[in-house]
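[1] Turn this into a structure:
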Amino acid sequence: MNDVVEKLVCDDDIRDIIVRQITDYKRSHHSFGSATAVRNRAKMSPENWWDQYGIDCPELQTLAI
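    Next up, the predicted model:
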């Protein structure tokens, strides 16, 4: 994942934000941890899921979409 961020994001400050947001995603913090978000990870398309549940991490959301 770090390689992807390194290649796709030019701004070092945004990279740092995204790396922190990845931790939030992995630990199911914020909107990522709601029961609905967890349940829908496997049911929704990735683009729709990120659009719906990535609102607390807009930089990571943009990268994911």
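
[2] hey, let's count contacts and neighbours off CA atoms from now on
    OK.

[3] which element follows the longest helix seen in the chain toward the C-terminus?
    Scanning the chain for the helix with the most residues, using DSSP state H, yields helix 12-26. Per DSSP states H and E, the first helix or strand lying C-terminal to helix 12-26 is helix 35-40.

[4] Please generate a structure for the following sequence too, so the two can be compared:
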Amino acid sequence: MGIKLKRYLDEIPQEIIELCDELGFPLIQIPYDLAWIDVINAVNSVAMNRYIIRINDRKNADRLQ
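    As a prediction, this is how the structure comes out:
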């Protein structure tokens, strides 16, 4: 979960931090001056790169058989 502070909250409530810790749920504080589209693009880029690596690994494994 990404939370951008200053617009609605000045800080993340401790209860939320503790709940996320208990559940093993990632909690990310987004800087106020960072545009959401920049966050989304960065996450998508990492996800796509990992996907491409897995596809290439499968292709290489198939070639070895």
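
[5] Tell me how they score on TM after superposing.
    Once superposed, the chains reach a TM-score of 0.28 (TM-score structural alignment, normalised by the length of the first structure), with 29 aligned residues with a CA RMSD of 3.3 Å.

[6] In the longest helix of the first structure, which residues are buried?
    R15, I18, Q21, D24, Y25 (16 or more other CA atoms under 10 Å).

[7] which residues in the second structure form strands?
    Applying DSSP state E to the second structure gives strands spanning 2-4, 28-30.

[8] closest one to V39 of the second structure among those strands?
    Closest approach to V39 of the second structure among the strands of the second structure (CA to CA): strand 28-30, 8.4 Å.

[9] Output the contacting helices and strands for that closest one.
    strand 2-4 (3 or more CA pairs under 8 Å, 6 or more residues apart in numbering; DSSP states H and E).

[10] Spell out the residue ranges of the helices in the second structure.
    Using DSSP H, helices in the second structure cover 14-23, 36-64.

[11] For the nearest residue to I22 of the first structure once chain neighbours are set aside, give its distance to I18 of the first structure.
    Distance criterion CA to CA, 6 or more residues apart in numbering; nearest residue to I22 of the first structure, sequence neighbours excluded, is L60 at 7.2 Å. Between L60 of the first structure and I18 of the first structure the computed distance is 5 Å (CA to CA, to the nearest Å).
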